[in-house]
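Chemist: Build me a structure from this.
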Amino acid sequence: MESRRTLSRRAALQAALPLLTGFTGLTAFTAQAQTSLGHIAMSVSSPATTLSASQVHLPWTQQASIYEVNVRQHTPEGTLKALALDLPRLKQMGVDILWLMPLQPIGKKERKGGLGSYYSIRDYTAVNPEFGTLDDARMLVKQAHALGLKVILDWVANHTAWDHPWASAHKDWYKLDARGELFPVTFTEGPEPEYWTDVIALNYDKPELRRAMIAAMKFWVREIGLDGFRCDVASLVPTDFWERARAELDALKPMFMLAESDKVDLHAKAFDMTYGWDLAHLMRDIAQGKADAEALRAWVRQQAGPQAPYPAHAYRMRFTNNHDFNSWHGTDRELYGPAFEAMAVLSFTLPGMPLVYSGQEAALDKRLAFFEKDPIDWKTRELQGFYSELLALKKRLPALANGQYGASVELLDVANPQVFAFRRQTQGQGVTVLANLTPAAQRYRWQGQELELAAWQSRLLSP
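Modeler: Below is the predicted model:
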């Protein structure tokens, strides 16, 4: 049965302005956040043949979106077999790339909580019995490929669990304290010290460690059929290691590589995509009244031109939430309040590849426990249509392609600085977006008319 909220959403759109021709599914959006799009002013030229593998991106990534799967919480069973049953729905929703959080066995020594952190790896080439077996992982990837989905695995190269076999067999592969002993991963650079008490850091000065880590990554490509990796805290591992790993992995199979980092040099030879924390934080600030539409315009201008912080070929991942945000900072409702759907659309259509996190399409409204079983409530999927339309729009319009393959942004003046307006088009096709990024109604001028947008409302038009 449809919820009252869903029915209200549809009714509220009856009087909406004309939307993008042919994109009728936008009736799933609320009146407060119908749609909101944008793109950095980037070159649309074809990549040069001299660019590295991370700069000329695989064709299946160029207009793709990504879905992060929290395997433990995604289904009541929390297994790979149960997840496999959901693959057809994810494909129908429009997902292209599945990012699986770490699947390997979790350390028991110094374990946090009852089940431990996914990021405390005890064996790189096995599957956590909580999730299933290597055969289950192999079958999941095979089923995903049969549906046209690609699969990447979260890879934790910076540290291992205390009881990983390497800690006893190759103690010198780890960072040691002044007494020559293993110690927890420790950060003292910030305002307060931070201790990851369940893991110990690896020492990449050791060539043997580098070879062993790459061999473990190759195992998952060769034996399981992975299409790439999302690399945890990638900037804490030497860049030259990632560059070597990328080259050796690509020799087996062309990879898609995502770094949990925003370091620019990772785009040179190692990674296709880095995290777009800059936009995520700005969207949160706008939703909370700490920034406004002018700040977003300034952000767009900053990304373009010769002083751009990232090269045109750099994919940036855009998101409103992920496993870290949800568990440690807040749900969509906590972070964005009534502005959430507007910010979700920004994350899909501003430059880069958009991410959906497990349960967002079910309007996930709880912080998922990180060290315990805490399944997502799938009783309603009231935002599945919303995300399906965003995914379809992303895939359908060449102007919304990732990196150098998409179009630039032309900022528009609509006689109200509180309304964020821009045009993005290529090859005669594209979109124009008018978005009210405030909690109050705003009037603006468009094509000789004076019109109004409700709080957090936006309109998507043909160019």
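Chemist: going forward, measure contacts and count neighbours with C-alpha atoms only.
Modeler: OK.
Chemist: all helices for the stretch 151-300 of the chain, in order.
Modeler: 166-169, 207-219, 239-252, 266-269, 277-287, 293-303 (DSSP state H, counting those that start in this stretch).
Chemist: Buried deepest among those, which one?
Modeler: helix 266-269 (a mean of 22; mean count of other CA atoms under 10 Å).
Chemist: got the contact list for the most centrally placed residue in the chain?
Modeler: Closest to where the C-alpha atoms of the chain average out (CA atoms, centre = their mean) is Leu355, at 3.6 Å. Contacts for Leu355 (CA atoms under 8 Å, 6 or more residues apart in numbering) come out as Ser65, Ile66, Tyr67, Glu68, Met317, Arg318, Phe319, Thr320, Ser347, Phe348.
Chemist: Kindly confirm my reading that it forms part of a strand.
Modeler: Yes - the assignment for Leu355 by DSSP: H, G, I helix; E, B strand; the rest coil puts it in a strand.
Chemist: And this one, please, so the two structures can be compared:
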Amino acid sequence: MTPRPATPRPTTPATAPADAPRTAADPGPAPAHRTPSLGWWRDAVIYQVYVRSFADSDGDGVGDLPGVRKRLPYLAELGVDALWLTPFYASPQADGGYDVADYRAVDPRLGDLADAEALVDEAHALGLRVILDIVPNHTSHQHPWFQRALAGDAGARDRYHFARGKGVRGEEPPNDWQSVFGGPAWSRVPGEPGLWYLHLFAPQQPDLNWRNPRVHEEFDAVLRFWLDLGVDGFRIDVAHGMVKAEGLPDIGTGAQARMVGAQELPFFDQDGVHEIHRAWRRLLESYGPDRIGVAEAWAPTPERLALYVRPDECHQAFNFHFLRAGWDVAQLRAVIEESMAAATTVGAPTTWVLSNHDVVRHRTRLGSLARARAAALLMLALPGSVYLYQGEELGLPEVTELPDEVRQDPAFLRAARETAGGQEGLRDGCRVPMPWTAGGPSFGFGPGESWLPQPPGWGTLSVQAQTGDPLSTLELYRTALRLRRLLPGLGDTAMQWLRAPEGVLALSRPGLVCVLNTRPAAVEMPAPGELLLCSVPEESRESMEAGAGPGRLRLPANSCTWWAA
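Modeler: Reported below is the predicted structural model:
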């Protein structure tokens, strides 16, 4: 296979409304802020597809690649620039595919290589780029390397972290590290008392030893395999965790490991990871300027996170600090300022995200659908790139009442046995399959039941039920994404804060003013311009002006508005 460039997204949106705003710099074709030479990723909207829960083509209850391919037109119409696919590699599925047994093969439950190639080709034909998840911190315990290591192969063992335990007979783990999923980060090697192996996540996910050159060589080859197939880049799982401190020292606290926190940990955010990312940047650039690396780096501060996006490292890094901010103007403003300042020091774009497959959906986390809709408009108005998680455009809540017997999150399963709860077992609730239609056994997800049960009322939240309804969350997202594409000031451009009443956040972009009211009641302020979009769909300029003084507006509670400045 030879590398094939991605087809750029058409610059004239076929779905743009007839009365969409135009400017002198944008008479209709390419919006002025879409400047390919700056890098498509700098202001891209990238949609995360959790493959197992997106669309099931064969009725086995699990989403697959043919299912994703069938739904690509939906993503093109939604208005995103790219999709990020969670792992679909051959895997025993101990952790939703993040335990990889073969990085060059597709899990037969999810399709085959021909399906992967057809998906990439069709996405490109629709103007969508494709980013794959790569999992370099650990493999599956069924990976051939680890199986050879368990059999005693010394060379294979050096590709992982094996160590003798403490105590007279090695009966205690080699150090005090805890797994993110709860309990010790070490498991005993079967048949060899006193010998242990490291796994920062589930026992079925042994950590690789990135001090071994063979590990580097293997992943270089894996990246080239998928780049040759035509993918546009990689989201790098646990990008901050591949290098462990020399000697694997104790932490000394015995505290539960977390993906991010103020405490410095000898297995996360070690300086040695940056040389790996530099080498991968060189590899990506050998395929041209448009292939990208995206770091899932849970760094303790925005300044540490910025190190992952220096000019010779990753193109983007997920900004989890924004995701973790509460519904509070001071918190939001501080996170936005700190994130942008840190990224600016290295010339990188800031990324924004509200939900993903590892956290509680933001509708539930923020406390209401109104807040979720408002937060989405704020996020889409900020400079840089945006990540959307499947179903957030439908306003899906977290499913909090799943029966224990259907849960598959290893964090939940391990916590149930050991009382420790690394991620509280909450990840199944955000992975419940997408509702596409108002009825059917799985609301259009597939021809049969889904691998996780959907709530009975999800038909009203489906794509079918919301399409064409001007009050729906789906149409809010579609309109916001069209405006983001059409307005020349949205994207990778400057931003400044505006004066606003207490509890209100107001910012200005070239040609746009965005106003967020976090208060539980309406608030008055001067009218900033012509109303473009409001997260409270029944509100119009006329209703906002009613009861307010001349030149003033009453902004709805828990709302966000966009204004043409």
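Chemist: could I get the contacts of Leu355 of structure 1 as JSON lines with secondary structure and neighbour count?
Modeler: As requested, those are exported to JSON lines (DSSP: H, G, I helix; E, B strand; the rest coil; neighbours: other CA atoms under 10 Å):
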{"residue": "Ser65", "secondary structure": "coil", "neighbour count": "26"}
{"residue": "Ile66", "secondary structure": "strand", "neighbour count": "24"}
{"residue": "Tyr67", "secondary structure": "strand", "neighbour count": "20"}
{"residue": "Glu68", "secondary structure": "strand", "neighbour count": "21"}
{"residue": "Met317", "secondary structure": "strand", "neighbour count": "27"}
{"residue": "Arg318", "secondary structure": "strand", "neighbour count": "27"}
{"residue": "Phe319", "secondary structure": "coil", "neighbour count": "27"}
{"residue": "Thr320", "secondary structure": "coil", "neighbour count": "29"}
{"residue": "Ser347", "secondary structure": "helix", "neighbour count": "28"}
{"residue": "Phe348", "secondary structure": "helix", "neighbour count": "29"}
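Chemist: Relative to Asp365 of structure 1, which of these is nearest.
Modeler: When those are compared for distance to Asp365 of structure 1 (CA to CA), Thr320 wins out at 13.4 Å.
Chemist: What does the closest one correspond to in structure 2?
Modeler: Counting by TM-score structural alignment, Thr320 of structure 1 corresponds to Leu354 in structure 2.
Chemist: my guess is that match contacts His321, does it?
Modeler: No - Leu354 of structure 2 is not in contact with His321 according to CA atoms under 8 Å; the separation is 9.9 Å.
Chemist: which one in structure 1 is aligned with Gly97 of structure 2?
Modeler: Checking TM-score structural alignment: Gly97 of structure 2 goes with Tyr118.
Chemist: Cys514 of structure 2 maps to what in structure 1?
Modeler: So, by TM-score structural alignment, Cys514 of structure 2 is matched to Val433.
Chemist: Let me see the contact set for Gly233 of structure 2.
Modeler: Contacts of Gly233 of structure 2 (CA under 8 Å, 6+ apart): Val130, Ile131, Leu132, Leu227, Leu284, Arg291, Ile292, Gly293, Val294.
Chemist: how near is Lys206 of structure 1 to Arg246 of structure 1?
Modeler: 18 Å (CA to CA, to the nearest Å).
Chemist: circling back: ok, which of the helices of the stretch 151-300 of structure 1 comes nearest Gly190 of structure 1?
Modeler: Across these, closest to Gly190 of structure 1 is helix 277-287 (CA to CA), at 17.7 Å.
Chemist: Which secondary structure elements does the closest one sit against?
Modeler: helix 293-303, strand 315-318, helix 332-336, helix 340-349 (3 or more CA pairs under 8 Å, 6 or more residues apart in numbering; DSSP states H and E).
Chemist: Relative to the whole chain's centre, how far out is that helix?
Modeler: Put simply, helix 277-287 of structure 1 sits 14 Å off its chain's centre (CA atoms, centre = their mean, to the nearest Å).
Chemist: Would you mind listing the buried residues in stretch 119-129 of structure 1?
Modeler: Judged by neighbour count (16 or more other CA atoms under 10 Å), stretch 119-129 of structure 1 contains these buried residues: Tyr119, Ser120, Ile121, Arg122, Asp123, Tyr124, Thr125, Ala126, Val127, Asn128.
Chemist: For the closest residue to Arg281 of structure 2 other than its chain neighbours, list the residues it contacts.
Modeler: In space, Arg281 of structure 2 comes closest to Glu313 once its chain neighbours are excluded; the distance is 5.5 Å by CA to CA, 6 or more residues apart in numbering. Glu313 of structure 2 makes contacts with His274, His277, Arg278, Ala279, Trp280, Arg281, as judged by CA under 8 Å, 6+ apart.
Chemist: Please identify the residue in structure 1 that aligns with Glu313 of structure 2.
Modeler: Match for Glu313 of structure 2 (TM-score structural alignment): Ala270.
Chemist: Tell me the spacing between that match and Asp278 of structure 1.
Modeler: Counting by CA to CA - Ala270 of structure 1 and Asp278 of structure 1 are separated by 21 Å.
Chemist: neighbours of the residue opposite Thr349 of structure 1 in structure 2 once aligned, just the number please.
Modeler: Structural alignment (TM-score structural alignment) places Thr349 of structure 1 against Ala381 in structure 2. Other residues within reach of Ala381 of structure 2, judged by other CA atoms under 10 Å, total 26.
Chemist: So Ala381 of structure 2 sits against Pro488, correct?
Modeler: No - assessed by CA under 8 Å, Ala381 of structure 2 is found out of contact with Pro488, at 11.9 Å.
Chemist: Let's have the helices of the stretch 151-300 of structure 1 in JSON lines, adding distance to Leu393 of structure 1.
Modeler: Formatted as JSON lines, the helices of the stretch 151-300 of structure 1 follow (distance: least, CA to CA, whole Å):
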{"stretch": "helix 166-169", "distance to Leu393 of structure 1": "47"}
{"stretch": "helix 207-219", "distance to Leu393 of structure 1": "34"}
{"stretch": "helix 239-252", "distance to Leu393 of structure 1": "30"}
{"stretch": "helix 266-269", "distance to Leu393 of structure 1": "27"}
{"stretch": "helix 277-287", "distance to Leu393 of structure 1": "20"}
{"stretch": "helix 293-303", "distance to Leu393 of structure 1": "21"}
